[in-house]
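**Q** output the structure for:
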Amino acid sequence: MNRLIAYLNDLSLRLYVRLQLFAAQEPVRLRASLTSAVLALAFVFPSISAGIAERVGYVGAVALPILVGESARKKVSPVDE
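**A** Presented below is the predicted three-dimensional model:
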């Protein structure tokens, strides 16, 4: 049983690190994916109202660029020589 718990813990940590790397490298794609996932959940589960899905999308659209925006800005900004 301890081996299974250790494996699940290791797996969750690996997924968390991959998500962090993906967020740092592809913030626009992550934001679009999260928004699409929330809207899909609102379609599948009608109890999630469109207002809640929109709010989550807005928070993702605002919070994600703030969290990883500096690294993304450095990638697209011209480099001073």
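**Q** going forward, measure contacts between C-alpha atoms and count neighbours the same way
**A** Fine.
**Q** return the set of buried residues in the strand or helix carrying residue 5.
**A** Element membership of residue 5 [criterion: DSSP states H and E] is helix 2-25. Buried residues in helix 2-25, counting neighbours by 16 or more other C-alpha atoms under 10 Å, are found at 23-24.
**Q** now the other sequence, so there's something to compare against:
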Amino acid sequence: MKRVLAYLNDAVLRAYVALQVFAATEPVRLRAALTSAVMVLAFAFPSISAGLAERVGYVGAVALPILVGESARKKVTPATGDDEA
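**A** I've put the predicted structure just below:
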């Protein structure tokens, strides 16, 4: 039984680390996936109100860029407007 629990714990930790890496490398896709998942749950289970789904989407849209925004910001080159031609 301990071996099964150790395997499950290992799988959960690997999934958690993979999610962190994905959130750091693909914040826009993660935010879209989370919002879509909440909307699907709201559609599948009508007891979840649309307001709750919207709030979760807003929190994801605000909190995720704050949490992983710096690493994503470093990957984007800002447009300076100085075109050298």
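**Q** the helix holding residue 5 of the first structure - contacts with which helices or strands?
**A** Using 3 or more C-alpha pairs under 8 Å, 6 or more residues apart in numbering; DSSP states H and E as the contact criterion, the elements in contact with helix 2-25 of the first structure are helix 50-76.
**Q** can you rerun that using 6 Å?
**A** Judged by 3 or more C-alpha pairs under 6 Å, 6 or more residues apart in numbering; DSSP states H and E, helix 2-25 of the first structure is in contact with no other helix or strand.
**Q** that one against the second structure, how far on average?
**A** Superposed on the second structure, helix 2-25 of the first structure shows a mean distance to its aligned partners of 0.2 Å (mean C-alpha distance after the TM-score superposition for the first structure).
**Q** now the angle from that helix to helix 50-76?
**A** Interaxial angle, helix 2-25 of the first structure versus helix 50-76 (axes from the mean of the first three to the mean of the last three C-alpha atoms, to 10 degrees): 70 degrees.
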